[in-house]
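Asks: Model the structure of this input:
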Amino acid sequence: MVQNQERRIALVDAAIEVLARDGARGLTFRAVDAEAGVPKGTASNYFANRDDLLNQVGAHIHHRLTLDPAGVESAQLPPSPELLTELMRALYHHISRDRTGWLALLELRLEATRRPELQAALTKTLRDNLNMNVEGHRASGIPGDDMTTVLLYYAMTGLILEHLTVPEVLADFDENDLIATFVNRSLAT
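Replies: As a prediction, the model looks like this:
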C-alpha cells in the first residue's frame, strides 16, 4: 500500500464527497479517483478494499466534524450555562458548514446496518466520541452531569439531521433559540 499521507487524506475526502452525493452504492474506487482528480487506479493503491476505504472514511469524518472549543470566541466565558449554550451553537454552525461530511456520515451509518465490521468500527468511533464529550464536560466545570451531555448529544444530533436533510421542518423555529432551550432543559434534569 502506498503511504503518501496527504494523498490518502485527499482520497478519503473525495470518498466523503462521493458518499454524500451518490450514497454507498456509488462509492467505488473509480468514483473516488474521478472526484479526487487522480489517475484511475490510484485509490486501489491506497486502500486494500472497499471495506478499508469505508472504515477510513468513518474515522476521518469525525476529525472533520469535531469542533475545537479553543477556536470558539466565547470559550473565554467562565464555566456556565451560557458557555455551554455558545459551545452547542458553535458546534451546530461548524457542522452545518460541512453538510457533505454530515451527509456522508449518515450514509455510512446506513451502510453499517449491512456490514457488521463497519458497524463495529463505527459503533466504537461513535461511543468514543460520546465518551470524549462526557469526559470533556466533566473536566470543563460547566454545570450539568453526564446525562446533560448525553441529552445534548442526541438533541443536537436530531437538530442537525433535520437542518441538513429537511430544513423546512424547522422553518418556524430559530435554531439558536432551540439550542438554548436544549441546554436549559437538560440542565434542569
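
Asks: CA atoms for contacts and neighbours, from now on please.
Replies: OK.

Asks: tell me the contacts of T113?
Replies: Contacts for T113 (C-alpha atoms under 8 Å, 6 or more residues apart in numbering) come out as Q119.

Asks: Now do the helices in this structure.
Replies: 5-22, 29-36, 42-46, 50-65, 81-96, 99-112, 116-140, 146-165, 175-187 (DSSP state H).

Asks: Take the ones you listed and write them to JSON lines, including distance to E73 and mean neighbour count.
Replies: Putting the helices of the chain into JSON lines (distance: least, C-alpha to C-alpha, whole Å; neighbours: other C-alpha atoms under 10 Å) gives the following:
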{"stretch": "helix 5-22", "distance to E73": "28", "mean neighbour count": "20"}
{"stretch": "helix 29-36", "distance to E73": "34", "mean neighbour count": "20"}
{"stretch": "helix 42-46", "distance to E73": "38", "mean neighbour count": "20"}
{"stretch": "helix 50-65", "distance to E73": "18", "mean neighbour count": "17"}
{"stretch": "helix 81-96", "distance to E73": "9", "mean neighbour count": "19"}
{"stretch": "helix 99-112", "distance to E73": "22", "mean neighbour count": "20"}
{"stretch": "helix 116-140", "distance to E73": "16", "mean neighbour count": "15"}
{"stretch": "helix 146-165", "distance to E73": "20", "mean neighbour count": "16"}
{"stretch": "helix 175-187", "distance to E73": "16", "mean neighbour count": "17"}
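
Asks: Please provide the structure for the following sequence as well, for comparison with the first:
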Amino acid sequence: MRQNPERRAALVDAAVEVLAREGARGLTFRAVDTEAAVPNGTASNYFTSRDDLLNQVGRHIHVRLTPDPAEVSATLESPPSPEVVVEFMHALLGRLLKDRSGYLALMELRLEATRRPELRQELTGTIASNLDENIRFHLDSGLPGDSMTVVLLYLAMSGLVVEQLTLPEVLNQFPVDDVIAALVGRTLPPAQ
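Replies: Reported below is the predicted structural model:
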C-alpha cells in the first residue's frame, strides 16, 4: 500500500464528496480517482478494499467536522451560561452547513453501517468517542447541565442538521435562531 499521507488524505476527501453526491453505492475506486483528479488505479493502491476506504472515510469525516480550537477558546472567554451553549450550537450548525458534503457523507456511512458489521463497529466507536469527548468538554468547561443534557442536545441538533441539509423548507416557519434558543432553553436544567 502507498504511504503518501497527502495523497491518501486527498483520496479520502474525494471519497467524502462522492459519498455525499452519489451515496454508498456510487463509491467506487474509479469514482474516487475521478473526483481526486488522479490516474485510474490510484485509490486501489492506497486502500486494501472498499471496506477499508469506508472505514477511513468514517474516521476522517470527524476530523473535517472538528471545530477550530481558536473559535472554541474565544467562545469560552465568556462565563459559562445558557447563552454560551446557544453559541456553541450555532457554531456547530454553521460548521456542518459549511461542510455539507462531510455531514451528508456521514449520513450515508450511517446507512451503509446497517449493512456492514465492520463499518458499524468502526463508526460506532468513532461516534461514541466523539460523544464522550463532547460530554467531557461540556462538563470540564463548567457549562450548565450534565451528561444527559449533552446527549439530548446531541440528539436534537442531529435532527436539526438533517432537516437543514436535506429539506430546509420544512422548518421555514421556524427561524433557526429561535429553534436553537428554544432547544437549549428547554433542555438545560432551570437556573439555581
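
Asks: Take the helices of the first structure and lay them out in CSV including distance to A75 of the first structure.
Replies: Formatted as CSV, the helices of the first structure follow (distance: least, C-alpha to C-alpha, whole Å):
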stretch, distance to A75 of the first structure
helix 5-22, 29
helix 29-36, 36
helix 42-46, 39
helix 50-65, 18
helix 81-96, 7
helix 99-112, 24
helix 116-140, 11
helix 146-165, 17
helix 175-187, 16
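
Asks: for those helices, which one sits closest to V72 of the first structure?
Replies: Smallest distance to V72 of the first structure across these (C-alpha to C-alpha): 6.9 Å, for helix 81-96.

Asks: who's in contact with that closest one?
Replies: The contact list for helix 81-96 of the first structure (C-alpha under 8 Å, 6+ apart) reads 65, 67, 69, 72, 74-75, 77, 101-102, 142-143, 156, 160, 163-164, 176, 179-180, 183-184.

Asks: at 6 Å instead, please
Replies: Contact with helix 81-96 of the first structure is made by 65, 67, 77, 180, as judged by C-alpha atoms under 6 Å, 6 or more residues apart in numbering.

Asks: do stretch 182-192 of the second structure as well
Replies: Outside stretch 182-192 of the second structure, the residues touching it (C-alpha under 6 Å, 6+ apart) are G145.

Asks: aligned partner of P79 of the first structure in the second structure?
Replies: Taking TM-score structural alignment, P79 of the first structure has P80 as its aligned residue in the second structure.

Asks: The closest residue to that match other than its chain neighbours and D177 of the second structure: what is the separation?
Replies: Leaving aside its sequence neighbours, P80 of the second structure sits nearest to L143 (C-alpha to C-alpha, 6 or more residues apart in numbering; 4.8 Å). Distance of L143 of the second structure to D177 of the second structure, computed by C-alpha to C-alpha, to the nearest Å: 20 Å.

Asks: cool, V86 of the second structure as well?
Replies: Counting by C-alpha to C-alpha, the separation of V86 of the second structure from D177 of the second structure is 9 Å.

Asks: likewise D68 of the second structure?
Replies: Going from D68 of the second structure to D177 of the second structure by C-alpha to C-alpha gives 21 Å.
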